[in-house]
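Q: Fold the following, please.
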Amino acid sequence: MAKLSVNINKIATLRNSRGGNVPNLLQVAADVQKFGAQGVTIHPRPDERHIRYQDARDLVPVVYTEYNIEGNPIREFIDLVLETKPTQVTLVPDADDAITSNAGWDTIKHKSFLQEVTQEFKQNGIRVSIFVDPDLAMVEGALATGAERIELYTEAFAHEYGLGNEKGILPYVAAAELAQQLGLGLNAGHDLSLDNIKFFKQNIPGLLEVSIGHALIAEALYLGLDNVVNMYLQKLK
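A: So this is what the prediction gives:
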């Protein structure tokens, strides 16, 4: 089955809205692993509006499954990842003012930069995944950077699936098949939910990991965090 990595950014957003430490981010990270999640994801941004850089440090002894840190590899982010040494770093081309991730890398245009960053992380024993759109040229470009994995940006799929258009999965199938041919590991994330995750998993060959935050936390408000984590695990089998 594909692994479930729970993105806990929204827990940090809720905490920061009142100050203090409620909800307790570290406790939630421990809990989602106890409930069965095989990983924890965070995505710190330069303004620290949700996950703070110190959170990334504090989570190191808490995350005993896979620790995935996402972000735009500015120097401060690179230094944070090298300090905390997560299992995986996912490179995402976020603008500083982006509300959320909204595009994958142009792996051809930014090849030399991504090669340099990827090499630095790999030399420190950190697996590298590159966030890409389901574009075959971008998948091939990711291989040239030296990354071990790609993460498919799934917002377009989720949107089309919500409209009843199951053919929106086709570009992702093609990208997944190419990744397999190239020997790239395959992750996916963005707007995946209980409504669409089973269909996505059933149609995407070689899917190793999904990172889910916004939908999972929203669903947990109604259904409970333990219950929702296990619902995802069942759908990912």
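
Q: going forward, measure contacts between C-alpha atoms and count neighbours the same way
A: Will do.

Q: Tell me which stretches of this structure form helices.
A: When secondary structure is read from DSSP state H, the chain shows helices at 9-18, 25-34, 53-58, 75-84, 111-123, 136-145, 155-162, 170-182, 197-203, 214-223, 225-236.

Q: and for comparison, fold this next one:
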Amino acid sequence: GVVDEWNWQILREGKVVATSVEQNPTITFTVPGIYTVTLTVKNNGGSNSVTKDNYITIGTGSQFTIEQGWNHVSVPMAVTDDYNTVSKLFKGIQTGGVPYAVFNNAANEWVNVTDDYPVKPLEALRVWKEDPGSVVITPDYVKGGIFTRDLKVGWNGIGIMAMQPTPANVALASLGDAWNKTLMFNPLTQRWEYPIIRGVDDDKFMYPTVGYLIEMNTDGKLIGGE
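A: Below you'll find the predicted structure:
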């Protein structure tokens, strides 16, 4: 028959954040994240509904690009089992046998890890891509959760939990004054960018999916998630 009623629901983290009764609504998203869409249609013969889980992703944290050379990355949310080890996350990347690595605070250097090393938010990973060209990786994420990471005096490898660029003083608020500066490695130029310095230019953006080095002046706890 002919549909004469439409009821749209847009959900984020299981909560309804927008609705519409228009046939073809326009929805403006102001908060980054992964959204589910439900549509119910009705007429005098009854109703029918369909739900598309994780159908819309808002924010640049949904994917990242691996370039030729060194790449420092992090995941902005917990990932599903299909991406929960470094070998799964970087599947298809031609590493030329160069091991994956994480930054070790005690050793003050990148240290190699095995292929089954777990992928966790708030931690920086390093991967080498041998061949020319770019590869785009789009992980599947797990909704919700709060994560913490203990950081020690000196250099640590971190990521931020955000789906869009976030000022450093916001992304690192849980650290207070315990940090001095952060460094970002640019995979396109294969060089380090100018650091973000606390109290000087910490309103500059940090980016989701980037693996950073952060210098701590005292021990601290990095907290991310919702």
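
Q: Would you mind reporting the TM-score between them?
A: Aligned and superposed, the two chains score 0.26 in TM-score terms (TM-score structural alignment, normalised by the length of the second structure); 104 aligned residues with a CA RMSD of 5.9 Å.

Q: can you put the helices of the first structure in JSON lines and add distance to residue 66 of the first structure?
A: Conversion of the helices of the first structure to JSON lines gives the following (distance: least, CA to CA, whole Å):
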{"stretch": "helix 9-18", "distance to residue 66 of the first structure": "16"}
{"stretch": "helix 25-34", "distance to residue 66 of the first structure": "10"}
{"stretch": "helix 53-58", "distance to residue 66 of the first structure": "13"}
{"stretch": "helix 75-84", "distance to residue 66 of the first structure": "13"}
{"stretch": "helix 111-123", "distance to residue 66 of the first structure": "16"}
{"stretch": "helix 136-145", "distance to residue 66 of the first structure": "22"}
{"stretch": "helix 155-162", "distance to residue 66 of the first structure": "23"}
{"stretch": "helix 170-182", "distance to residue 66 of the first structure": "22"}
{"stretch": "helix 197-203", "distance to residue 66 of the first structure": "20"}
{"stretch": "helix 214-223", "distance to residue 66 of the first structure": "18"}
{"stretch": "helix 225-236", "distance to residue 66 of the first structure": "16"}
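
Q: wait, which of these is closest to residue 42 of the first structure?
A: Between residue 42 of the first structure and the helices of the first structure, the tightest spacing by CA to CA is seen for helix 9-18, at 5.9 Å.

Q: Do I have it right that residue 48 of the second structure meets residue 6?
A: No: judged on CA atoms under 8 Å, residue 48 of the second structure makes no contact with residue 6 at a distance of 10.1 Å.

Q: Please enumerate the shared neighbours of the two.
A: Taking CA atoms under 8 Å, 6 or more residues apart in numbering as the contact rule, the neighbours common to residue 48 of the second structure and residue 6 are 40-42.

Q: of all the residues you listed, which comes closest to residue 72 of the second structure?
A: Distances from those to residue 72 of the second structure were compared by CA to CA; the smallest belongs to residue 40, at 43.6 Å.

Q: and which of the shared contacts of residue 48 and residue 6 of the second structure is nearest to residue 55 of the second structure?
A: residue 40 (16.0 Å).

Q: returning to what we had before: most tightly surrounded among the helices of the first structure?
A: Taking mean count of other CA atoms under 10 Å as the contact definition, the stretch among these with the greatest mean neighbour count is helix 136-145, which reaches a mean of 20.

Q: Could you list every helix and strand in contact with that helix?
A: Applying 3 or more CA pairs under 8 Å, 6 or more residues apart in numbering; DSSP states H and E, we find helix 136-145 of the first structure packed against helix 111-123, strand 127-132, helix 170-182.

Q: Comparing residue 48 and residue 6 of the second structure, which shows the higher neighbour count?
A: Neighbours around residue 48 of the second structure and residue 6, counted as other CA atoms under 10 Å, are more numerous at residue 6. The numbers are 18 against 9.

Q: So that one sits against residue 40, correct?
A: Yes: in this structure, residue 6 of the second structure sits in contact with residue 40. The criterion is CA under 8 Å, and the distance is 5.9 Å.

Q: coming back round to it: I'd like the shared contacts of residue 48 and residue 6 of the second structure as TSV, with neighbour count and distance to residue 15 of the second structure appended.
A: Output for these, formatted as TSV (neighbours: other CA atoms under 10 Å; distance: CA to CA, whole Å):
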residue	neighbour count	distance to residue 15 of the second structure
40	15	17
41	18	20
42	16	23
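
Q: Out of those residues, which is nearest to residue 53 of the second structure?
A: For those, with residue 53 of the second structure as the reference and CA to CA as the criterion, the closest is residue 40, at 14.7 Å.

Q: okay, how far is it across stretch 9-20 of the second structure, tip to tip?
A: The straight-line separation of the ends of stretch 9-20 of the second structure (CA to CA, to the nearest Å) is 7 Å.

Q: Lovely, talk soon.
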